[in-house]
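Visitor: Sequence first, predicted coordinates after that:
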Amino acid sequence: MSDNERPFWQTTPLSEMSTEQWESLCDGCGKCCLHKLRDEETDAIYFTNVACRLLDLTSCQCSGYETRFRKVPDCVSLTPDILTDIDWLPPSCAYILIRDGQDLPEWHPLRSGSAESVHEAGISGRGRILSEREAGLFEDHLVDWPAEIPAGVARKRKKRQNHKRGR
């Protein structure tokens, strides 16, 4: 198969993707919008099932995407440059998969042609998350499922260099 016949995520480096291509990699799972806690002593990350107040709990999409940085100042803008430093994205995240030389799983909307496929496959947070406005203490809402490697995601990670962390 020639490069012209292969999908863009297999032929275009993350750093060279158009804004439209980059944005389309998001599968709409909502996991990146979950609050995570970091252990100060061990640096371990713990997921919660508590979502940012802007996350629509049904669609798992940001309800204020265009103005999110104004409404949530600590919202992170994912870029190819910061992907080398991020250690809190779920293993099913397309940005991480592509960064690590993997392909998109069959349930990813770019492969399936449907935004619902991520929900139908049980990958998203739909039905498992609550808003930070209702949660109380985040420590009371620790969960493992966002960090699990779902079916269709390669378990072997490609080694990468991370100069800032010395990994």
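Guide: Perfect, I can see it now.
Visitor: okay, CA-based contacts and neighbour counts for the rest of this
Guide: Fine.
Visitor: ranges for the helices of the chain?
Guide: Here the chain has its helices, by DSSP state H, at 8-11, 19-24, 68-71, 94-99, 109-112, 117-120, 132-135.
Visitor: helices and strands around the fourth one, which ones?
Guide: Here helix 94-99 touches no other helix or strand, going by 3 or more Cα pairs under 8 Å, 6 or more residues apart in numbering; DSSP states H and E.
Visitor: Touching it from outside, list them.
Guide: Trp9, Leu14, Leu25, Cys26, Asp27, Leu83, Leu89, Pro91, Asp103, Leu104 (Cα atoms under 8 Å, 6 or more residues apart in numbering).
Visitor: How far off centre is that helix?
Guide: Its chain's C-alpha centre and that of helix 94-99 lie 9 Å apart, by Cα atoms, centre = their mean, to the nearest Å.
Visitor: contacting residues around the closest residue to Glu116 other than its chain neighbours?
Guide: Distances taken as Cα to Cα, 6 or more residues apart in numbering put Pro109 closest to Glu116, at 7.5 Å, once the chain neighbours are dropped. With contacts defined as Cα under 8 Å, 6+ apart, Pro109 is in contact with Asp27, Ala115, Glu116, Ser117, Val118.
Visitor: In addition, the following structure is provided for comparison:
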Amino acid sequence: MDDPIDRDGLRPQFWERGLSDLNPKEWEALCDGCGKCCLNKLEDEDTREVVFTRIACRLFDDQTCRCSNYDARLTFVPECVVLTPQSLPKAAYFMPDTCAYRRLHEGRDLPHWHPLLTGDPMSPHKAGASMMDETLSETVVHEDDWEDHLIEEPTGGA
């Protein structure tokens, strides 16, 4: 699998800088391609506890763990969370625990299997931290049945 994110020309260990100091290319390169941000989640209104389902966004490609229409995703999925340095503080709790954006925002390191550390875009999948071949499309599961598809977040030992 070719790396879908162009990592050429990135500053060495740019992720050690503050998130607000990253340029757009570096920001995009933080994505590990696990696909967990594309899962539909359920949130307890009282506790704000977030649980994962294996139900993925209609644009999620289960074979590549990427959005099938990333550039135009908001046209088709207006509720898609767009992470920016400005939106991250409010959205971080809703992101996967292994998410580089969340981890760096919380002062934690990248997971050991992150492609920026391994040089291998397949490392999240090899580590068992991704949703590759593990999802059902939201187009085939009624929202009332999402609770039947709760899962633990795969972390790959992060």
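Guide: Structure received. The model shown is predicted, which means the values in this text are computed figures rather than measured ones.
Visitor: hang on, the earlier thing: distance to Glu41 of the first structure and neighbour count added to the contacts of helix 94-99 of the first structure, as JSON lines?
Guide: Rendered in JSON lines, the data for those read as follows (distance: Cα to Cα, whole Å; neighbours: other Cα atoms under 10 Å):
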{"residue": "Trp9", "distance to Glu41 of the first structure": "37", "neighbour count": "20"}
{"residue": "Leu14", "distance to Glu41 of the first structure": "33", "neighbour count": "20"}
{"residue": "Leu25", "distance to Glu41 of the first structure": "34", "neighbour count": "18"}
{"residue": "Cys26", "distance to Glu41 of the first structure": "32", "neighbour count": "17"}
{"residue": "Asp27", "distance to Glu41 of the first structure": "33", "neighbour count": "27"}
{"residue": "Leu83", "distance to Glu41 of the first structure": "23", "neighbour count": "15"}
{"residue": "Leu89", "distance to Glu41 of the first structure": "20", "neighbour count": "19"}
{"residue": "Pro91", "distance to Glu41 of the first structure": "23", "neighbour count": "19"}
{"residue": "Asp103", "distance to Glu41 of the first structure": "34", "neighbour count": "15"}
{"residue": "Leu104", "distance to Glu41 of the first structure": "34", "neighbour count": "23"}
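Visitor: nearest residue to Thr64 of the second structure other than its sequence neighbours?
Guide: Nearest residue to Thr64 of the second structure, sequence neighbours excluded (Cα to Cα, 6+ apart): Met132, at 6.7 Å.
Visitor: Per the alignment, the one you found pairs with which residue of the first structure?
Guide: Using TM-score structural alignment, the partner of Met132 of the second structure in the first structure is Arg126.
Visitor: so that match makes contact with Ser59?
Guide: Yes - counting by Cα atoms under 8 Å, Ser59 is a contact partner of Arg126 of the first structure at 7.2 Å.
Visitor: quick one, which of the helices of the first structure is packed in tightest?
Guide: Highest mean neighbour count among these (mean count of other Cα atoms under 10 Å): helix 94-99, with a mean of 20.
Visitor: mean deviation of that helix from the second structure?
Guide: When the second structure is superposed, helix 94-99 of the first structure averages 0.9 Å from its matched positions, counting by mean Cα distance after the TM-score superposition for the first structure.
Visitor: what range in the second structure matches that helix?
Guide: Matched against the second structure by TM-score structural alignment, helix 94-99 of the first structure falls on residues 100-105.
Visitor: before we move on, the earlier item: aligned counterpart of the residue nearest to Glu116 of the first structure in the second structure, please.
Guide: Using TM-score structural alignment, the partner of Pro109 of the first structure in the second structure is Pro115.
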